[in-house]
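1. Provide a 3D model corresponding to the input given below.
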Amino acid sequence: MLADEDTYAVLRSRDGRFDGRFFVAVVTTGVYCRPSCPAALPKRENVRFYRSSAAALEAGFRACKRCRPDTTPGSPEWNVRADVTGRAMQLIADGLVDREGVGGLAAKLGYSERQLRRQLTTDLGAGPQALARAQRAANARTLLETTDLPASEIAFAAGFSTIRQFNDTLRKVYGTTPTALRGSRPANHPPGVLHLRLAYRPPIDLTYLFAYLAERAIPGLEEATTTSYRRALTLPHGLGLVTLRPAKAYVSCELRLDDYKDLAAAVRRCRRLLDLDADPRDIADHLTQDPHLADSVMATPGRRVPGTVDPAEMAIRAIANEETPAGKTLLTHLIHTYGTPVHGIHAFPLMHTLTDPDLPPPITAMATALTTGTVNLGPEADRDQAERDLRTLPGIQEDTIARIRMRAFGDPDVFLPADPAVQEGLHRLGLTAQQAHRWRPWRSYAMHHLITPGPPHCPNVRGLL
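-> Below is the predicted model of the structure:
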């Protein structure tokens, strides 16, 4: 968190890159906003700053109806820090507190409830229950605005335990009733389909992202082009189907869910897949200091590192070498043999089904480790410990582990010196692998500029990473 005077200077500049990093509350209006809110600049003495929307809510402020701070991208800190607070925030966004309570969250992270509450309050100004309550309110607003479900069903789908809690929370957060918040329904939306707008910090290279996903799409699992991406999701309460499309100023997200309780989990997975919580300007500010990369970074602003909707799936795909024809053939076989059909495609196989001894040993070894808990790739896992555990598995190569770390964990500082495309990029720039240290802590992003240096080559993403 910046010092208060520096934070007020950011507020004066309306710099959107700080949306989600902190929130601004105005004591004279009782409202809290994102830093880029276009409302009149409040006097310094009337402003309070908070590390999370939950902290502002706990202090008695309600969300601004103009800038909608509850819809801001998540803080980019969590992938960089990957500490207990970062991992806790990912699990809360996934809806874990609603499913297992604060005790379940603490157990996942290996902390006592008291330790976890103290840590989150210190870092974010709010405990896990308050953070989860803010998430529930955002879920409820989404369902009110995009479905015709009765408010009573929305309350429980959003994670509230009672109708009264639902009504009281929405009044506190938004200063209005669920009925007033619902407003008018968008026309011509098929029943059961949620239409969401996924926010991000501009700029963003959506052409590259969608081309990357299309090149690696597994038949039967994904339907992808340079302008759309469709696939099934395996979620805590059932299956889902998502279609993502680039749009002006946001990513369009259409969701079908077996259970609306999975809304938060589905959204988090989509955001991780497209790396939507990154701050591209911070990354560019650092990478453009190297004259070897500066031209590519400036030519392709907002390049992201594609992630995954399921870390276990990503591990299997990395082992199979999804970017090769042989790997894609193997994965297609796994999908059609072990996957669950849903709306004309298949959900990725559950890990216990891939322990079949007839499958390649590295696949069965990984599936067995994930099924038994010997290896944990969930949001709660420590990256370094997971890497050590992966090294104990037979047939798992170092570059495979690095790919898992980069795409399953969203680690922004992975480098693959043995990757042919990376080697080609280094050679083109006259650099050695040892010189890549200058790009830390953003080497994952630097690699994507190395392998596809920008127009006229973009979006040539064939066979890379």
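
2. Please count neighbours and contacts with C-alpha atoms only from this point.
-> Fine.

3. Pull up the gap between the closest residue to Leu91 other than its chain neighbours and Val242, please.
-> In space, and not counting its chain neighbours, Leu91 is closest to Pro379: 6.3 Å by C-alpha to C-alpha, 6 or more residues apart in numbering. Using C-alpha to C-alpha, to the nearest Å, we find Pro379 at a distance of 21 Å from Val242.

4. go on, Thr452?
-> 27 Å.

5. what's the answer for Val251, then?
-> Val251 is 12 Å from Val242, where distance means C-alpha to C-alpha.

6. what sits against the residue nearest to Leu91?
-> Neighbouring residues of Pro379 by C-alpha atoms under 8 Å, 6 or more residues apart in numbering: Arg87, Gln90, Leu91, Phe409.

7. Give the next helix or strand downstream of whichever strand or helix holds the first one.
-> Assigned by DSSP states H and E, Arg87 belongs to helix 84-93. Along the chain past helix 84-93, the next helix or strand (assigned with DSSP H and E) turns out to be helix 96-109.

8. Remind me what that following helix packs against, helices and strands.
-> helix 84-93, helix 113-124, helix 128-146 (3 or more C-alpha pairs under 8 Å, 6 or more residues apart in numbering; DSSP states H and E).

9. export these to TSV and tack on distance to Ile283 and mean neighbour count?
-> TSV is the format used below for the helices and strands packed on helix 96-109 (distance: least, C-alpha to C-alpha, whole Å; neighbours: other C-alpha atoms under 10 Å):
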stretch	distance to Ile283	mean neighbour count
helix 84-93	19	22
helix 113-124	23	17
helix 128-146	28	22
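
10. please give me the structure for this one as well, since I'd like to look at both together:
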Amino acid sequence: MLDADAAYLALKARDARFDGMLFVGVTSTGVYCRPICRVRTPRRENCRFFASAAQAEAARFRPCLKCRPEIAPGRTEPWTVMDASRTLAQQAAHWLDQHAASGGKASVETLARTLGITDRHLRRIFVAEHGVTPLQYLLTRRLLLAKQLLTDTDLPVTQVALAAGFTSLRRFNAAFVERYRLNPSTLRRRSGPRASSADALTLHLAFREPYDRGAMLRFLSQRAIPGVESVGDTTIRRSLRLRCDDRELHGWLQVQFVAQRPLVRVDLAPQFAPASATLIRAVRRWLDLDAVPDAIDLALRDLPGSGIRLPGALDAFELAVRAVLGQQVTVAAARTLATRLAQAWGEPVATPWAAEVSRLFPAARQLAALQPADLGALGIVRQRAAAIIALARQWDALQARLHAGEPASALIAALEAVPGIGPWTAHYIAMRALAWPDAFPPGDVAVLKAMNCSAREAEARAQAWRPWRSYAVLRLWHALAQPISLGSPSR
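-> A predicted model of the protein is given here:
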């Protein structure tokens, strides 16, 4: 339950720590804002405070056109199985976030079946945790996504509706007018000029400070595969393949940290327009834009490195292959092997930066058709070559466990069942592919070196860092600031 008096103090101070954590509805205007909104502070008696945009919209407030609640950071809230109902409610919200753009597929009935509970029980625990019904939450996610696409891009309104998960233009227009009291075309006219062009879709995503941009960019730069990804001082460019409505899309994206603002600009290849909702969510996880720094810093107060974020992955299969290649070798050596793999079997792709990014990383189906000797010709030792091929052949089943909100233990167990993938590799993949905040890869060479203790002692000491052990691992790696082996041998 929000403390309204404390929330009002945060609003008066424009406290960015609470961005995305609370929203204020102003009864005199009928608008709800982020706490960082630069408009004149409303009178206390005119304010109502909400823990989510969905709650504000359920109370009949419409989103501010200036501070744009749709680009606010979300929340990274690890949960515990000690509270089963809360865990299910949070898993349900993650599922709805992930499937908001899936049209009819994102139904309450489908969600209840996925969680193994009844529709009635789902609604009860969801309202108790989130203050709104699943359908209210889902509609808010879709409308805010549509508002972002209308504001930032020139996509036709029909395409915006479909990209946001609406199955018909009529239903989209009706929901938009009912909630926001203006039609989509009017919102677009009021939004002014857009950065998007015929050559790219441009979107903006916010995050909370502190954010160590340099640490994130260095981490990704050290692991960037030439031809697939390029990392500069403020910018990341890369190729990408993406599944969308049973189609495979090939294209590119660029993300840039906006100078002196807690904002990321995202440019997407035009062909990714139908998958824009998926990519917004994927980029947020990739760059850890929804982290809550205060909570992390409190748990890790004995470790330097405030603002270091957990790098995720846009291509989970690419990450998994990289993790296998990195067993018992340096980061640089793993990158060299990954580059050879991409050059040998990666497909060409057209991008605006042909000299930097020109190939896709090989798809699982491509590597599944190979034999260990094929990879051996690239200098990949037989054990790791066999593990990569086994991983590729089982990828369809493994991919089903790569959804936010899924327990990491299920993915780890499935990965460890793949020949050649041991505990360290499985935990590392889960840490980055799931954006799992509480990973602690067992026997990690760099962690043990930084902590100067045995594996058993490290595991015991790390209990104090739960549920943010992944961030502790990143801080320990960062503290070494020198080339190291990626991890312990896989079995």
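
11. follow-up on the earlier one: counting by contacts, list what the helix holding Arg87 of structure 1 packs against.
-> helix 77-81, helix 96-109, helix 113-124, helix 128-146, helix 263-274.

12. how much does it stray from structure 2?
-> Here the mean offset of helix 84-93 of structure 1 against structure 2 after fitting is 3.4 Å, by mean C-alpha distance after the TM-score superposition for structure 1.

13. okay, the angle between that helix and helix 96-109?
-> Angle of helix 84-93 of structure 1 versus helix 96-109, following axes from the mean of the first three to the mean of the last three C-alpha atoms, to 10 degrees, is 150 degrees.

14. just how off-centre is helix 84-93 of structure 1 within its chain?
-> 11 Å (C-alpha atoms, centre = their mean, to the nearest Å).

15. And stretch 418-429 of structure 2, by the same measure?
-> The answer for stretch 418-429 of structure 2 is 22 Å, by C-alpha atoms, centre = their mean.

16. which one in structure 1 is aligned with Phe423 of structure 2?
-> Quick fix: residue 423 of structure 2 reads Pro, not Phe. The alignment partner of Pro423 of structure 2 in structure 1, by TM-score structural alignment, is Glu398.

17. just to revisit the earlier point, relative to Glu387 of structure 1, which of the helices and strands packed on helix 84-93 of structure 1 is closest?
-> For the helices and strands packed on helix 84-93 of structure 1, distance to Glu387 of structure 1 was read as C-alpha to C-alpha. The smallest value, 15.9 Å, belongs to helix 77-81.

18. buried ones in the closest one?
-> Glu77, Trp78, Asn79, Val80 (16 or more other C-alpha atoms under 10 Å).

19. can you pull out the helices in the stretch 301-450 of structure 2?
-> 316-325, 331-345, 364-368, 372-376, 382-393, 395-399, 408-416, 423-433, 445-451 (DSSP state H, counting those that start in this stretch).

20. according to the alignment, the first one goes to what range in structure 1?
-> The alignment of helix 316-325 of structure 2 onto structure 1 (TM-score structural alignment) covers residues 311-320.

21. Now tell me what touches the matching stretch from outside.
-> Residues contacting stretch 311-320 of structure 1 (C-alpha under 8 Å, 6+ apart): 308, 327-328, 330-331, 348, 351, 362-363, 366-367, 370, 377-378, 396, 400, 403-404, 407-409.

22. rerun at 7 Å
-> Thr308, Gly327, Phe348, Ile363, Leu377, Gly378, Thr400, Arg403, Ile404, Ala408 (C-alpha atoms under 7 Å, 6 or more residues apart in numbering).

23. next one: stretch 239-256 of structure 1
-> 192-200, 206, 227-234, 257-258.

24. Derive a ChimeraX selection command for the buried subset of those.
-> Per 16+ other C-alpha under 10 Å, the buried members of the contacts of stretch 239-256 of structure 1 correspond to this ChimeraX selection:
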select :193,194,195,196,197,198,199,200,206,228,229,230,231,232,233,234,257
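
25. hang on, the earlier thing: format the helices of the stretch 301-450 of structure 2 as a markdown table; extra columns: distance to Val160 of structure 2 and mean neighbour count.
-> Converted to a markdown table, the helices of the stretch 301-450 of structure 2 look like this (distance: least, C-alpha to C-alpha, whole Å; neighbours: other C-alpha under 10 Å):
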| stretch | distance to Val160 of structure 2 | mean neighbour count |
| --- | --- | --- |
| helix 316-325 | 27 | 22 |
| helix 331-345 | 34 | 19 |
| helix 364-368 | 31 | 17 |
| helix 372-376 | 43 | 17 |
| helix 382-393 | 34 | 22 |
| helix 395-399 | 28 | 14 |
| helix 408-416 | 33 | 19 |
| helix 423-433 | 28 | 26 |
| helix 445-451 | 46 | 18 |
